Every structure is written in C-alpha cells, then in structure tokens.
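Participant: The sequence and its predicted three-dimensional model are supplied below.
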Amino acid sequence: MNILETAIPIVQGLLGLIMVGAGSVKIIGVDIVKKDFKRYGYPEWFRFVTGGIEVIGGLGLLVGLLFAPILAILGGVLIVATMIGAILTHFFRVDDPLWRYVGPSIYFIAGLIVTIFSLPSF
C-alpha cells in the first residue's frame, strides 16, 4: 500500500466531516455566520443553500468512502465549486484580508485532490 492509498481516504474523511460541520453551522444559523453572510451582501436563503450544498458534499465524501465511490466524486465536485464561490466572495465582494482565504483554499485543494483520485482510471 503506497502513501496515496492511505492519505486520500484520510483527507476524504476529514474533509467530509469538516464540510458536514461547516454546512450544519450555516443551516442552524450561528450568529457569526449570519453576520458574515449579511456582510457579504447575500440574502438569508443563500446561507441555507450554501450550507445544504456543503452538508450534501460532505456526506457524499463520507458515504463514498465505504459504499459508493461515485458519491465521493460528486461530493468533491460540490465542495470544489462551493469553495470557488467562497474564495471569489472573499476577494470580490468584501475584499477580505488574506487569512480569510486560507480555509476555503485548503478545502478547495483537498476537494480537488479527492475528486481527481476518486475518478476511475481508464
């Protein structure tokens, strides 16, 4: 077993858990998240949509670990797309400091890696 065969499932599981947690916080409506979405200029419903996508993407990664690898690919794609949106939001909508990009950038890279390594080889 090589390092990738060990590392990718660990990254996939951790990213899945992080996304389920982050999405749940958005859906529940923790105050700091509500304030951030208001600061971004997004409507209230968009927080629920974003949270739902993160939860679904995270669950796809987690379920994909054990049962259906296609769900890992779909979950990874959802996370990658959502993190692109997060990075663009921090950059264009609110001109946030660099540290605000760190989380979404790491999650974007992790999601991209998991998605690519989950693809079947032809």
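Facilitator: Happy to help now that I have it.
Participant: drop to CA atoms for contacts and neighbour counts, all remaining ones
Facilitator: Noted.
Participant: what about the helix or strand containing residue 111, distance to the chain center?
Facilitator: Using DSSP states H and E, the element containing residue 111 is helix 99-118. Centre-to-centre, helix 99-118 and its host chain are 7 Å apart (Cα atoms, centre = their mean, to the nearest Å).
Participant: Please identify the buried residues of it?
Facilitator: By neighbour count on 16 or more other Cα atoms under 10 Å, the buried set for helix 99-118 is 101, 104-105, 107-108, 110-115, 117-118.
Participant: want to compare, so here's the second one:
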Amino acid sequence: MSQTLVAPAAAPARARDITVPILTALLVVAFLETGGARRGGVPIMIQFFDQIGLGQWLRIVTGVIEVVGAATLLVPGYGFFGAVWLAANMTGAILAHLPVLPSSPAPAILLLVASLAVARLC
C-alpha cells in the first residue's frame, strides 16, 4: 500500500499575502488623492457637489472621510475597519451618481468592490 502526501494549500494564502497589500496601496493612493482634491476645493469637485445640491459642507466632510479611511488602512490591525468605512462612503457616492451626477459611477463601483475585497481578506 502506498501513501500519498498532500501538501498544504499554500497558494491561496500566498495569493492573499500579495493581493491585500497591492489593493490596500491602490486604495490609499486613490482615496488620499480624491480626499485631498475634495478638501482642497478643486473646481471639478466644487461643481460636482453643487450638482448634488446639499452644499459644500458635504464636499469637505466627504474629503475628511476619505483621508481618514485611507489613513486607517495603513494602521496595522485596522485595515478591515478602514475598508468598511470607505465601502460605506463609496455606497453613498454611487447613490449620488445615479440620480444626480452626469458622470459614470464606474470609478465609485470599482472602489467599492476593492474596499469590500480588502475588508473580506483582512
């Protein structure tokens, strides 16, 4: 009788060890950039929030949410919370895009999916 040794499944863990830092880095860059643009008053951001019609205070709050979420992704042990925080923010962005904004919600959807993936894999 022969015995067959089965190696442990190292591939999924290795894939996760590679995927999570890459996705996290991309999210940090994206949210620091957009959060900074919102807080900095870039003209296109002012125009978007004028179209939404809730005032410029929402632009500033959204910018703070994005910067805080990006920073939270970088704190060891808090990546899950940062990813969920940003996913909730992107859900709001998608809801604003669909009825009000003329631009495509595709970037917000992509960031939502990436945020949920990081939350799931953390």
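Facilitator: Sure thing, it's come through. In this text, all values refer to a predicted model and were calculated from it rather than measured experimentally.
Participant: circling back to that earlier point, spatially, which two of the buried residues of helix 99-118 of structure 1 are the most separated?
Facilitator: Spanning the widest gap among those are 101 and 118, at 25.5 Å by Cα to Cα.
Participant: Mind telling me what residue 110 of structure 1 corresponds to in structure 2?
Facilitator: Counting by TM-score structural alignment, residue 110 of structure 1 lines up with residue 114 in structure 2.
Participant: surely its match meets residue 27?
Facilitator: Yes. Using Cα atoms under 8 Å, residue 114 of structure 2 makes contact with residue 27 at a distance of 7.5 Å.
Participant: Tell me who's in contact with the residue nearest to the spatial centre of structure 1.
Facilitator: By Cα atoms, centre = their mean, structure 1 has its centre lying nearest to residue 79, at 3.6 Å. By Cα atoms under 8 Å, 6 or more residues apart in numbering, the contact set of residue 79 of structure 1 is 19, 53, 54, 57, 58, 107, 108, 111.
Participant: Could you report the neighbour count for residue 20 of structure 1?
Facilitator: 23 (other Cα atoms under 10 Å).
Participant: Any chance of TSV for the buried residues of helix 99-118 of structure 1, columns distance to residue 72 of structure 1?
Facilitator: Listed next are the buried residues of helix 99-118 of structure 1 as TSV, based on distance: Cα to Cα, whole Å:
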residue	distance to residue 72 of structure 1
101	24
104	19
105	19
107	14
108	14
110	12
111	10
112	11
113	11
114	8
115	7
117	10
118	7
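Participant: So which bits of stretch 37-46 of structure 1 are buried?
Facilitator: Going by 16+ other Cα under 10 Å, stretch 37-46 of structure 1 has these buried residues: residue 37.
Participant: So which residues make contact with that stretch?
Facilitator: For stretch 37-46 of structure 1, the surrounding residues in contact (Cα under 8 Å, 6+ apart) are 34, 47, 89, 93, 94.
Participant: where's the residue nearest to the centre of structure 1 relative to residue 23 of structure 1, distance?
Facilitator: Applying Cα to Cα, to the nearest Å, the value for residue 79 of structure 1 to residue 23 of structure 1 is 11 Å.
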